[in-house]
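Participant: Here's my sequence, what's the structure:
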Amino acid sequence: MESLDIEQLKGMSNFEVAALFLENSEKNTMHNTPINVGRGNPNWINTRARLAFNKIAEFGIGESAKTIDEADGDMAGYVEKEGIAQRLHDYLDANDKTDKFILDFLAYTENNMHLNQDDLVHEFVDGAIGNHYPVPSRSLVNVEKILNKYLEVSLYNGEKLADHTNVFPTEGGTAAMVYLFNELKISHILEAGDTIAINTPIFTPYLQIPELSEFKLKELDVSSVEDNNWQMLDAKFEELKDPSVKAFFVVNPTNPTSRAFSQHALDKIKEVVAANPEIIIITDDVYGTFVNNFQTIYSVAPKNTLLVYSYSKLYGATGHRLGLIAAHEDNVFDEIIAKRTAENAAIKEEFEKRYSLVVANPLDMKFIDRTVADSREIGLYHTAGLSTPQQVLMALFSLTNLIHEGEKDPYIEASKKVVDVRYNTFWKSMGIEGDHSAEKAEYYTVFNIYELAEKKYGKNFRDYFENNFSYLEFEGELAGKYGVVAMDGAGMGTEEGYLRVSLANQPAENYTITGKRIAELLAEYYDKFQQK
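Facilitator: All right, here's what the predicted structure looks like:
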């Protein structure tokens, strides 16, 4: 095992620390098969949408050959829209599982969403083939309607916002984050020196990006605490009511602690926006579908909130990079831009010059459309937007859920069961009862190694362990000796000593092994304590 400088590790991103630990785990001294429970990449995929995508692309290639067929079939042409829905129906076999799904979602989109079927099928077929730029740049027309409906059914808990929400599909949730931080700066919604509140613990980049020199934002830590079931205390919501707090960033359910905001917390958010009406909220809800009856902050404060969502975790699509930004058509972001423009002639001139390159009325350009344009540095706005195959696949993932509207989606229920089994397996191997509170997502679990030491061996051992050994030493030895890689929680804003275990990326039996290896290493430290 390579020796590691603990102080140097504390200054690094926890993801980079985990990468170093992974290298050491692969040559662990006990010659164990390495187990990486540090990363959140799921080890399952949704097959139905992928097979449907392939079938639609195959159908589209056949359609394209009807207009041009050259080079012994290697060159085909374009797709004719008129009558294409009926031709797809004729092409499909209702006795085939994939074909039946396509027929089912066509029926749903016609009967429940009232979408023109030739328009929809042509958009899907042309989009799957991918031979045209995305038009409109922000989102394909029917894709946006489907994504909006999916968000409403899956995340809004009964609130009807689909018809009043604009969606910008992005290259995963990570691109959504980058685009939003940049746009908040470009639009003068956030300025250098502004105070932003961050609900910690949180996905590490939300802590790192605001500190970069190009943003220079001041961070206010409004933490959730374990003693309150990883919920924010009321006093923290009071801090958000201060008008000097310009923004509030949250991952909901949280990462690493896997807790959704409670109903009490959502009610407090309503109080915050009433008291601080210009506060902007970004909520990243990638884990929302893993919580029963989940409700997003966007649904209780839509005017002030930008919703970020990714299909990566639920549908096993991290490699596809499928995410989105959603904004209400009546939003505070546009209002702040209008206010800045009216109050500052230099900003008005800046906006007019910048956006007149792409629209006739630059001052009327919405925040979310500015985000699209600025994602391609304005000059490439005409080629902006997520690739059409990615957009179609997002819509197909959404439709696997929407065809079950009003009932439980078997795929989502299966995904929750998978992580629940792993969660219970891990904690049973540790000899501890797991937490099953209503807000628990179970995609990750966290524990404090020092608290575990006390539970296992008493307060005196905990004091010895905490005073003589860094939590990173324990994590490093867990990887280098036993071959288990966990994620450091302190890098996400927890107190020192917390480890995050992903319940998404290993078979259930590996969580038994993980728990036993953690217990065995802790027992070794206890032996040192007894011998001192």
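Participant: Please count neighbours and contacts with C-alpha atoms only from this point.
Facilitator: Will do.
Participant: Please name the residues that touch the residue nearest the centre of the chain.
Facilitator: The centre of the chain sits closest to residue 286, judged by CA atoms, centre = their mean, with a distance of 3.3 Å. Neighbouring residues of residue 286 by CA atoms under 8 Å, 6 or more residues apart in numbering: 252-253, 308-313.
Participant: can you check residue 170 too?
Facilitator: By CA under 8 Å, 6+ apart, residue 170 lies in contact with 176, 321-325, 385-386.
Participant: and it, what helix or strand is that in?
Facilitator: Using DSSP states H and E, residue 170 maps to strand 165-171.
Participant: Another sequence for comparison is provided below:
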Amino acid sequence: MTSSSEYEKFNTLSPFELKDQLIRLASGRAQRAMLDAGRGNPNFLATLPRQGFFQLGLFATAESELSFSYMAEGIGGFPRRDGIEARFNAFVADHKAEPGVAFLRRALSYVRDQLGLSAEGFLQEMTAGILGCDYPTPPRMLKYSEQVVRHYLLREMAGGTMPDATTDLFALEGGTAAISYIFASLRENGLIHPGDKAAIGMPVFTPYVEIPELRDYQLQEVPVYAAPEAGWQYPDSELDKLLDPAVKVFLVVNPSNPPSVKMNDAGLARIAEIVKTKRPDLIIVTDDVYGTFADDFRSLYSVCPQNTVLVYSFSKYFGSTGWRLGVVATHTQNVLDRALAALPEAEKQVLDKRYASLTPDVRGLKFIDRLVADSRSVALNHTAGLSTPQQVQMVLFALFALMDGRDAYKAALKNLLHRREIALYRDLGVPAPNDAGSTHYYTLIDLANVATQLYGTRFARWLMTRVDYQTILFRIAEETGVVLLPGIGFAARRPSARASLANLNEYQYAAIGAALRRMADDYYDRYKREKTTDTTGKNTP
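Facilitator: Below is the predicted model:
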């Protein structure tokens, strides 16, 4: 067994880099299966909108062949708008038994009959988009794609309480790209400066702690801690840190990662009150990727729309991490644009020069459009934008969810995740957490609480004082093949381990629980031996 001192060299690594070392240890024995609950890549995915995507590709290819059809070398042209709906209906009739075709027929009906959009205009955009035969135009997001995805986003994030026309979207390469672009544009436009304070809701996805500290930004971090004893909600005493005018940005993941709990109505109301009465200048950046797993979810964007930049990724809910699909949403009247208008004249002149190639009216250029330009170093703005096939798949995912009137897909996923959590804790021998508003996508295993529930407070105190809890994770990986990530890497203040409940099957989570129980039993045996012999000193795992 590897010694504790050999593990210590990994203590400064990000959990996602540390994971590779844990995987190496966990897979070190050929006769044992490795159970990697470290990364949150789901092992489930939405199949119907993918079937629709591939069937649409066949239709689009046939549309392309209508041009240059006299040539035998396999050359096609751009799809034609005139008559495209009739040709699509004929395609559907001829291929109605093929998987995904009925979904496409229903999708077109929803777009035309429920959203009131032009069927021919939508079909032409989707057909050309899936062929990838033209640059994304507009670069921020394709016209019909934005309208469909916006409708989906506001239904899921705001319960359909906001008019669609109040929101602008920028389609980009997932949530990670969104955060990177947002911070870069805030810096380039003088809305944050080195030394400014950035409040961060914690525990949190590790890179969100690391990014503000980078030399690029040099922000002072202000942790806003969720309280485990309060079901991972933010106490007023923590949210009141936002009252400090030196805090320029509040970055939060909602529902949280790793606690996986949505912000409750009281927390939303408290932040909205702070913004309305004391901090109308506060910029909020909320990553709501897990919102679609929560019951009756409401984003901060729904209560502080003018102060909030909403980030959403399709990756987890639709099982599409490899597609890199995300959007940034801003209100058409927002604090960012007001802050740009209030910049000193000298800074405005610098920005006039930066964006001069885009428009003669730089000062009228909205932050979200600057975001698009900055994502391609401004000079390459004309080739900015998410690839059009990616936007088409995004639209089909959105339509799939919009047409699911009974939320059957959502209910199935939530049930799947919850069963996995129950299996893990059942075989560990303690009750599963019962936090209100939990998505069950991750679980944060509180080591002290588990030790207390299994063998009492004295044993828990012994374990926490005799054993480096981070070292336990290495021992777990090496001896049982189970990969968990340290809670401290996500800014959790209590000794804990994060397990993703999305990427293994139910029996495997039961096996993880059983392996952790065996490890706990082993430590308890050591504890009893130490008490019996009345020896002292630090135990080494």
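Participant: Report the TM-score for the pair.
Facilitator: Overlay of the two chains. TM-score (TM-score structural alignment, normalised by the length of the first structure): 0.96; 526 aligned residues with a CA RMSD of 1.5 Å.
Participant: Could you point out which of the contacts of residue 286 of the first structure is nearest to residue 374 of the first structure?
Facilitator: Minimum distance to residue 374 of the first structure across those is 17.5 Å, recorded for residue 308 (CA to CA).
Participant: aligned partner of the closest one in the second structure?
Facilitator: Aligned counterpart of residue 308 of the first structure in the second structure: residue 311 (TM-score structural alignment).
Participant: Name the SS class of that match, please.
Facilitator: The three-state label given to residue 311 of the second structure by DSSP: H, G, I helix; E, B strand; the rest coil is strand.
Participant: wait, doesn't it sit right on residue 175?
Facilitator: Yes. The criterion here is CA atoms under 8 Å, and residue 311 of the second structure meets it with residue 175 at 6.3 Å.
Participant: Can you check which residues contact both of these two?
Facilitator: Listed contacts common to residue 311 of the second structure and residue 175 are 287, 289, 326-327; contacts here mean CA under 8 Å, 6+ apart.
Participant: Got a ChimeraX select line for the buried ones in those residues?
Facilitator: Buried subset of these, written as a ChimeraX selection, criterion 16 or more other CA atoms under 10 Å:
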select :287,289,326,327
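Participant: Okay, and which of the shared contacts of residue 311 and residue 175 of the second structure map to helices?
Facilitator: Among these, no member falls in helices (criterion: DSSP state H).
Participant: Out of the shared contacts of residue 311 and residue 175 of the second structure, which is nearest to residue 304 of the second structure?
Facilitator: residue 287 (14.2 Å).
Participant: how close does the closest one sit to residue 121 of the second structure?
Facilitator: Note on residue 287 of the second structure: its distance to residue 121 of the second structure, by CA to CA, to the nearest Å, is 32 Å.
Participant: same check, this time on residue 211 of the second structure
Facilitator: Residue 211 of the second structure sits 41 Å away from residue 121 of the second structure, taking CA to CA as the criterion.
Participant: With residue 39 of the second structure instead?
Facilitator: Taken as CA to CA, the span from residue 39 of the second structure to residue 121 of the second structure is 40 Å.
Participant: cool, residue 411 of the second structure as well?
Facilitator: Distance from residue 411 of the second structure to residue 121 of the second structure, by CA to CA: 33 Å.
Participant: Between those two, which has more neighbouring residues?
Facilitator: The residue with more neighbours, out of residue 411 of the second structure and residue 121, is residue 121; 16 against 13, by other CA atoms under 10 Å.
Participant: I figured that one hits residue 81, correct?
Facilitator: Yes. Contact criterion CA under 8 Å: residue 121 of the second structure and residue 81 qualify, at 7.1 Å.
Participant: can you give me the helices for the stretch 151-300 of the first structure?
Facilitator: Taking DSSP state H, counting those that start in this stretch as the test, the helices found in the stretch 151-300 of the first structure are 172-186, 205-208, 234-240, 263-275, 297-300.
Participant: Quick one: these as a markdown table, columns for mean neighbour count and distance to residue 449 of the first structure too.
Facilitator: Formatted as a markdown table, the helices of the stretch 151-300 of the first structure follow (neighbours: other CA atoms under 10 Å; distance: least, CA to CA, whole Å):
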| stretch | mean neighbour count | distance to residue 449 of the first structure |
| --- | --- | --- |
| helix 172-186 | 19 | 30 |
| helix 205-208 | 16 | 23 |
| helix 234-240 | 15 | 27 |
| helix 263-275 | 16 | 28 |
| helix 297-300 | 23 | 32 |
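Participant: Of those, which is nearest residue 494 of the first structure?
Facilitator: Evaluated over those, closeness to residue 494 of the first structure peaks at helix 205-208, with 11.9 Å, by CA to CA.
Participant: how about stretch 1-19 of the first structure: buried residues?
Facilitator: Buried-residue list, stretch 1-19 of the first structure, by 16+ other CA under 10 Å: 1, 13-15, 17-19.
Participant: quick one: the alignment partner in the second structure of residue 415 of the first structure and residue 138 of the second structure, what's the gap?
Facilitator: Correspondence of residue 415 of the first structure to the second structure, assessed by TM-score structural alignment: residue 413. Per CA to CA, residue 413 of the second structure is found 34 Å from residue 138 of the second structure.
Participant: Same check on residue 481 of the second structure?
Facilitator: From residue 481 of the second structure to residue 138 of the second structure the distance is 49 Å (CA to CA).
Participant: Equivalent analysis for residue 523 of the second structure, please.
Facilitator: Per CA to CA, residue 523 of the second structure is found 61 Å from residue 138 of the second structure.
Participant: quick one: which of these two has more around it?
Facilitator: residue 523 (19 against 12).
Participant: And the more buried one, what's its match in the first structure?
Facilitator: So residue 523 of the second structure corresponds to residue 525, using TM-score structural alignment.
Participant: Need the three-state assignment for residue 360 of the second structure.
Facilitator: Quick answer, by three-state DSSP: residue 360 of the second structure is coil.
Participant: What segments of the stretch 201-350 of the first structure are strands?
Facilitator: Counting by DSSP state E, counting those that start in this stretch, the stretch 201-350 of the first structure has strands at residues 218-221, 224-225, 231-232, 245-251, 280-284, 305-310, 322-328.
Participant: As CSV, the ones you listed with distance to residue 125 of the first structure would be great.
Facilitator: As requested, the strands of the stretch 201-350 of the first structure are exported to CSV (distance: least, CA to CA, whole Å):
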stretch, distance to residue 125 of the first structure
strand 218-221, 46
strand 224-225, 46
strand 231-232, 45
strand 245-251, 35
strand 280-284, 30
strand 305-310, 23
strand 322-328, 19
